[in-house]
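Peer 1: Below are the sequence and a predicted model for it; my questions follow.
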Amino acid sequence: MTPYKLSAAAIAAALLTSTSMGCAGSSAATSSPAQDAAPKEASADEASQQEAQADQTLPEVEIPYEKFTLDNGLTVLVHQDKKAPVVAVNVWYHVGSKDEKPGKTGFAHLFEHLMFQGSENYKGEYFEPLEKAGATDMNGTTNRDRTNYFQTVPKSALDVALWMESDRMGHFQGAISQERLDEQRGVVQNEKRQGENRPYGKAWRMIPENTYPQGHPYSWSTIGSMEDLDAASLEDVKSWFDEYYGASNAVLTLAGDISVEEAKEKAEKFFGHIPAGPAVPHRGPWIAKMDERKELDTYDQVPQARAYYVYNVPQYGSETTEHLRLAADLLGDGKNSRLYKRLVYEDQIATDVFVWLWEGEIGSQILMGADARPGVELAKVEKALEEEVARFAKEGPTEEELARVKMSNFAETVSGLEKVGGFGGKSDRLARGEVFLSDPGAFEKLLDVQRDATVEQVREATAEWMGDGVFVLRVYPDPNHKAAAKKSAADRSKVPEPGQAPKLDLPDLQRAKMSNGVEVVLAERHDVPMVRLRLMADGGYAADPKDKLGVAKLTMDVLDEGTENHSSLELAAELEKLGAGLSSGSSLETAYVSMRAMTTTLDPALDLFADVVLRPAFADEEIARRKKQLLASIDQETARPRTRALRLLGPLVYGDAHPYGVPLTGSGTKASVEALERDDLVAYHARQLRPENATILVVGDTTMEQIKPKLEERFGKWKAAEAKAQVQNGQIAKHDKVRVFLIDKPGAEQSLIATGNAFDERSGVDQLAVEAMNTVIGGAFSSRLNMNLREDKHWSYGARSFVYETKGKQLFGAWAGVQSDKTSESMVEIKKELDAYLGDKPITEAELAKTKQNKTRKLPGRNETTGRLLGSVAEIVKFELPDEYWDTYTDRMNELTVEGVRKTAGEVIAPERMTWIVIGDLDKIEEKVRALEFGEVIVLDEEGKPVN
């Protein structure tokens, strides 16, 4: 369902289904001498020694679990993890889009949406009681093979989650109505429009149709066709529930602060009465390996030409698939992957590459491709891709390459297992193994396959499966632009009330200063052998000089692209050997360098961390390469309506003179980026990354006595350069009237509406009241805006409001992607909701109570992993909050009053001076938007400048 799913990668964002997919990264093209030469052969003794050393450094990974089955066939998996008072509740149904019939596609996904619309005993939105209970990692998704519903809740609210999940499993038939079907049909169709409105979005309809034979269960997209969705009847939907949603076709996984005894008692209480349902036959493998090359050219509103190569390969659980997973990572994951080095790094003919394994129960696919750099023919990119794959299939990887990727994969797995819920968490991994392989521990066995994989096995798999049988898709820029069997042991008359919120017991913050004044802030957590560090420096792109917009982003992008001691590729290789991850970046007000490392490799990882911070090379070739990528990303941002609006909001709301009056993506403008030189990056580094301007945050398996000497050794002699940090000043632009800015996107199936205004600094308002106010308007699934535009009108797949928290004047805004023919009507509804909130429909006692419960009860889940805890610590440091800020959060939130939140809303929301941005097909929407007479209407061009 993913109502507010924000894309982490361009590929995953383009998916039209709600399935989770892993993108395997980037890559580069002409062969290097090292790749042209035959790989150096090691002796048998050397090879076995290398493999032995690799095995010794790869950690053991397991999830202890218990498995039992209720009388009705429901399989229950239990994993106890007491590090936080939370429990993940994860229900997988063994049904997906492959179980549909031609002409009735989209049912699995449509039904997943319906399952969030209440049940026979709960007559409201599914999210409401769980938001009130403080749930995190809460969603539902559908892919080709399964449908899952999951949430992580405070232990005190476990009964709430189990009641809700069991009620929709056992008490849903009678709640399915024509009205609900029509409503969610419209929501799903808007989701489809939104997906296809994204750059490259239409590719995800074309790939299944052209890679599988007609009638194959994977030959249609999970979201289905508009025609089939229109034709779905109430009888069809009810039959789907009867056939696939019985207890015997489901797996319930409970992971977290729960014992097996508790799990057995609660599973029987809430789920034991539910009928088993009919036995569901499940298909065996149908790989449908292609035996010839098939090509298709298409056009879309995209900024760069992209080539996709799609290969049909074996199913999840096959040893060959694990070997292909390693091959995909070796080819396309990270700077040292074969394709990145060739296409992006050396030849610089592509701005990005990807190779990833899309797994399926009856067959999988490898998707490989690249975005051609502007001005480069796609044929040249394809030639380089094919040459590198052929070379890899002939020679295989080196032992060093394979060992590096194995270590990287295992480190990622260890990191993911910090979570009990959500994608990739412990409950997710256990359920996946049970549903597809009848073995909850299957992931451990598959990791062992990776651990034992040889160079020859990886090469053979590549040669067999990534050959002539391929579909090549080229996307060019458009030149034209039932009743219970026994009585339920749970009271079904009402949803259980969550118990008292568990006391948040975060690690005490420890602070120390190094000899040169750099502050170290530590939060100890010893549940996994991992440490995360972040060096934070005041700055970010608000510190960009107005004639050098984008310098912060480009500087921090290049910072980890090599040091005085390591080239970019050498640095990436060293990190992979250590199973460590390092990144640098910037936000509006902060520049940062982050690292994670296992405790066993922390010392050498810290050497690399310090090398990146203190001794960046800023090599000319790296600057040139990353500059090309940044320029391409500006094109991508402009092509995506939401990021285009984000680019415009800063300048339009704050004005050009203000530090925040910049594209809020941080990427600057094409003109400013093209003008940047190496000296500009060196100067930014000297101004902003200085000891008196920096704090080092540490979270994880260490102590201050252990970590401070290590940091002192590496950073203690760090001294500031002569240049002083520059603080920009500037007055915020005064806007006394509403302005409406229109941007043309010809042919768009949706319009993106964004609106916002600036308000007081964080220090000048009650920020918790701001949080509560925003949650009710549009900050949660059950918020007013979303309920109006998505659930009531079903004009949008999702509408939300947000607060862009800053040290200076903050930004309040709202956005929604809506179907084109409802653009002006949606603007009216958004304005109506904002006006009503300030007028005759302010926040109610019930809304405030629900918001308090949501905000306070989700705190344990928000701080479950070291990565999330690091984020909480960073917020304390950035905004100079008290160390006990999160420990006292619950008490302070519970002190909020309706009157206080109403007063704050009046200080934050200013409908009379809102800036509106509407991106859509002006031929269809402009006349009606102007007729609203909200205020002055200004049409902007591609550069964000007024037309005429």
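Peer 2: That came through, no problem.

Peer 1: Please count neighbours and contacts with C-alpha atoms only from this point.
Peer 2: OK.

Peer 1: could you pull out the helices for the stretch 601-750 of the chain?
Peer 2: With helices called from DSSP state H, counting those that start in this stretch, the stretch 601-750 of the chain shows them at 602-614, 620-639, 641-654, 670-675, 678-688, 704-715.

Peer 1: which helices and strands does the third one pack with?
Peer 2: Here helix 641-654 is seen to pack against helix 620-639, strand 750-759, strand 915-920 when contacts are counted using 3 or more CA pairs under 8 Å, 6 or more residues apart in numbering; DSSP states H and E.

Peer 1: Other residues contacting the first one?
Peer 2: With contact meaning CA atoms under 8 Å, 6 or more residues apart in numbering, helix 620-639 is reached by 198-199, 301-303, 344-345, 348, 351-352, 373-374, 554, 557-558, 561, 643-644, 647, 667, 669-670, 673-674, 678, 942.

Peer 1: that older thread, out of the helices and strands packed on helix 641-654, which comes closest to residue 894?
Peer 2: strand 750-759 (24.1 Å; CA to CA).

Peer 1: ok, residues contacting the next helix or strand after the closest one?
Peer 2: Toward the C-terminal end, the helix or strand that comes next after strand 750-759 (DSSP states H and E) is helix 767-774. With contacts defined as CA under 8 Å, 6+ apart, helix 767-774 is touched by 801-803, 843, 848, 851-852, 892-893, 896, 900-902, 904-905, 908.

Peer 1: Included below, for side-by-side comparison, is a second structure:
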Amino acid sequence: MKLIAILTLAAGLQAPAGAAPGVQPGASIEGITEYRLENGLRVLLAPDPSRPTVTTNIVYQVGSRHENYGETGMAHLLEHLLFRPSQKFSGKDGVPTPLQLLNGMGARFNGSTWYDRTSYHATFPAGGSNLARMLELEADRMSGAAIARDDLWNPHTGKGEMTVVRNEFELAESDPLRVTGERVRAVAYDWHNYGKAAIGARSDIEQVDIERLRAFYQRYYQPDNAVLVVAGQFEEKAALQQVRAAFGAIPRPARTLPATYTVEPAQDGERSVTVRRSGGVQLVSAGYHIAPAGHGDGAALEVLLRILADAPGGRLHQALVAGGLATRLQLVDSTTREPGFLQLGAVVAKDAALEPAQEALLRVLEGMRERPVTAAEVARARQQLLKGFEQTSADSARLSLALTDALAAGDWRLFFLQRDRIARVDAAAVQAVAEKYFRPSNRTLGRFIPTEQPERVQVPASAALEAALEHYHGRAAVRQGEAFEASPAAIEARVERLALANGMQVALLAKASKGGTVHLALKLRLGSEASLHGKSEVGPFAAALLAMGTQSTSRQQLRDALDALQATVSFQGGADSASVSVQTVREHLPAVLALVAEQLQRPAYPEQEFLQYQRERVARTEQAASEPQALAANAFQRLLNPFPPGHPLHTPALPDSAAAQKAVTLEQVRAFHRQLYGAQDATLAAVGDFDAAQLKEQLAALFGNWRSAQPYARMARAYQAAPGARRQIDTPDKASSVVMAAYPLAMRDDDAAFPAMLIANYMLGGGVMRSRLADRLRHAEGLSYTVGSQLLVPARDGAALWLATASSAPQNSGKVEVALLEELGRAARQGFTQAELDAAKLAWAQARQVARNADAGLAGMLSEYLSLGRTLEFDRALEARVAGLALDEVNQAAARLPAADSLAVVKAGDFRPSMLAQRAQGSGNVNP
């Protein structure tokens, strides 16, 4: 829910000429201009012609901080209800519901609730009537939402959104690390609502009064309490007119919003809390009260947190992770309008001693007076943070979402002001906040110690933003990119493909992008069944450790160099491949690519970093071994996996995976790289702002002669059928459960039947929160927070898989399984309607268009297509085939969906009879 703001800021008061009548221009900073309607609605416009999408983000200044006794979780419940049908978007007589409208646009959308705000965002294709329709939807959500009793919960049917939210609560309650963080915060606060989780108490979620909920909506969902952000490809004057047309008729409310006035008193001594639950790891966490996000201390705190928690050079990382006392760090830093709270913790292996980690954690945090921060530490942290600001500023969709936390903290310009404050922070300021806040008397930890003379930290109560922003004008706007619609035809008209001397294939799509951003995707294909036998756990080590240093550059030096070059590089690997993703800017691409080549070809594989990574990987696997979702997925993979132990594609049980990870040696990792790494079977794609001639020359020099000692031979994937198989896995003390059903299919994505089967599954369970499975299990019956189905069809081997997944409370698991199988059978027997098909085809096509407009994803697609000998003509033909599908054709494909007795079904959860009865009783009549 938190967007950690490590981003950009500046101010000015000039606005483009020609604002719509009744619209008052305001501050203008770095390409973002504020306007205000007569009814009080504030509008931020951020035009960006370089990408043919638009992002809308409406932020209401209301969150869990505004909830009264018995109302916890009310703001979050409203977020859910505003996706339900309204009188205007009713789903009747051809009028779409909100979810139908969003899916019909192919939008990527969501809502989120936090302490000080609630927001709704969507990214969708530019052009046509999409923006006008989205604004119409948001205006209706502001003034016309039904907030109907039956949508919340109908006592006669036992269905409604309340049970969906309750299942989301149960999912959170199944994570012991998250629960521990919530308990620490709860103990740290005596009175303020920041001490309560935004999702609320289970009893309040279940028993909330509809009239109080409706009054809450009518009080806060008003134009004078909202800020609308529109970013992307649009004409500014026309967009203003559309905003005024959608929102202008909503009157300014006569009410005055009640101010929240609870002030948390200074903490008067160390506090403690212990959580005892089922889990695979331990956690020690220290929390401290801090200033509001907009306060001048905020920038120094951001730098301090980087100095402490960054890897590999951070002080906590060195003391705890590198020191072998912990497997990883945990940081919870929430951006809040009023005095806030941050937590720093260490995750410790289940069988290790917790006390040494606790002592080391407190020694670093509260011992900074004896070991002051250095100018070099501050410079490094500042560079990392400023890189993040620049990368966010170059992506209009990402920037529009990043403004959410700044708005919640008091003013959208705070996003840019924070960047400039960070640029000016020095070691003295960082040292001052460390000594001010990291004191035992301001700490909440896992124990209590009486103190004769309590010490109180007085946290600043306000940020004084008006004075800070009065003469603030910001910097020059980020340079714009070209308008480019990523259609298959446009991509093919621009892309250039070539092969290097060793056979490595390359695809280049050069275009001017906002901020000069460029993305690269590189994939190495490694080994054969024989050369990889028994090495399935070695491959991930070899790939992950590429980031840990080279033969001439340490891990920290690499990190510093990439930060200076405004670059983000990540490595991933499996049994038979290694992938690299790169983001940087045009002027730094040659230097970044040279560093990446050095990492790939001359890694250091240092022993200390190997041991750190091994401890972390084992701990994550051991933690997963108690989680319902991970256990169910592992059980399915084992049920359907035909490969024997030792085979690179074999799926072991999670405890066996942990044992195999513990057994990996550094020499095995080094040998794996020596024998298997090379580029003769690699593919690379670049998308964005770069010099194509220069890049081709550099790629040839860096990779054109790099070959592996062992040849590559692709291993065919396969599934084995398990008709009628049933597995139930008990996961004690977990508040949520999962049901998974699967069926292997003999199909490839170039089969004639694929398009019809694809769209049939899309209507059954593949749509984003809008499908038959979602309509029934989430929207109608309120049983599941996450529900859907996937059709996984490869380009080779004919080894496809149909998979459905749904979460629920354990006592509802049986209902979920029945409903899932009923909907599957109904689709197979009765098929779909023409209206369903028309809506699905449009939504699916627009979603693909939105996906292609993301440069990083497009680079990955082009790279993978090189290995298949495929161009975007495949996409064009597939989309044309889907667009031309007839209903009979789709329903014939639906008839091929698996029958209930053909499915393999796995369930995981706490199904002990005593716990099921206790949960049902705790729900009262809500969900018997």
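Peer 2: Yep, that arrived. The model shown is predicted, which means the values in this text are computed figures rather than measured ones.

Peer 1: Could you work out the most separated pair of the contacts of helix 767-774 of the first structure?
Peer 2: Farthest pair in the contacts of helix 767-774 of the first structure, by CA to CA: 801 and 892, 23.0 Å.

Peer 1: Comparing the two, which residue is more hemmed in?
Peer 2: Neighbours were counted for residue 801 of the first structure and for residue 892 using other CA atoms under 10 Å; residue 801 has more, 23 against 15.

Peer 1: Find the residue closest to the equivalent of the more buried one over in the second structure in space, skipping its chain neighbours.
Peer 2: Under the alignment by TM-score structural alignment, residue 801 of the first structure pairs with residue 789 in the second structure. Leaving out its chain neighbours, the residue that sits closest to residue 789 of the second structure by CA to CA, 6 or more residues apart in numbering is residue 804, at 4.0 Å.

Peer 1: now residue 643 of the second structure
Peer 2: Residue 643 of the second structure's closest residue in space is residue 650 (CA to CA, 6+ apart), at 4.9 Å.

Peer 1: I'd say the one you found and residue 644 touch.
Peer 2: Yes: between residue 650 of the second structure and residue 644 there is a contact at 5.8 Å, judged by CA atoms under 8 Å.

Peer 1: Neighbour count for the two, which is higher?
Peer 2: residue 650 (17 against 11).

Peer 1: wait, what's in contact with the more buried one?
Peer 2: Counting by CA under 8 Å, 6+ apart, residue 650 of the second structure makes contact with 641, 642, 643, 644.

Peer 1: Over to residue 907 of the first structure?
Peer 2: 759, 760.

Peer 1: for it, helix, strand, or coil?
Peer 2: Judged by DSSP: H, G, I helix; E, B strand; the rest coil, the three-state class of residue 907 of the first structure is helix.

Peer 1: any idea how far it lies from residue 893 of the first structure?
Peer 2: Per CA to CA, to the nearest Å, residue 907 of the first structure is found 19 Å from residue 893 of the first structure.

Peer 1: What of residue 869 of the first structure?
Peer 2: For residue 869 of the first structure, the distance to residue 893 of the first structure - CA to CA - is 20 Å.

Peer 1: Name the residue in the two with the higher neighbour count.
Peer 2: Between residue 869 of the first structure and residue 893, counted using other CA under 10 Å, residue 869 has the larger neighbour count: 23 against 19.

Peer 1: which one in the second structure is aligned with the more buried one?
Peer 2: Checking TM-score structural alignment: residue 869 of the first structure goes with residue 858.

Peer 1: distance of residue 859 of the second structure from residue 495 of the second structure?
Peer 2: From residue 859 of the second structure to residue 495 of the second structure the distance is 11 Å (CA to CA).

Peer 1: let me fix that: residue 562 of the second structure
Peer 2: Separation of residue 562 of the second structure from residue 495 of the second structure (CA to CA): 27 Å.

Peer 1: Repeat that for residue 338 of the second structure.
Peer 2: Residue 338 of the second structure is 50 Å from residue 495 of the second structure, by CA to CA.

Peer 1: higher neighbour count, those two?
Peer 2: Using other CA under 10 Å, the more surrounded residue of residue 338 of the second structure and residue 495 is residue 338, with 27 against 18.

Peer 1: Aligned counterpart of that one in the first structure, please.
Peer 2: Using TM-score structural alignment, residue 338 of the second structure sits opposite residue 362 in the first structure.

Peer 1: Can you name the residues that contact that match?
Peer 2: Applying CA under 8 Å, 6+ apart to residue 362 of the first structure gives the contacts 283, 284, 285, 286, 287, 314, 315, 316.
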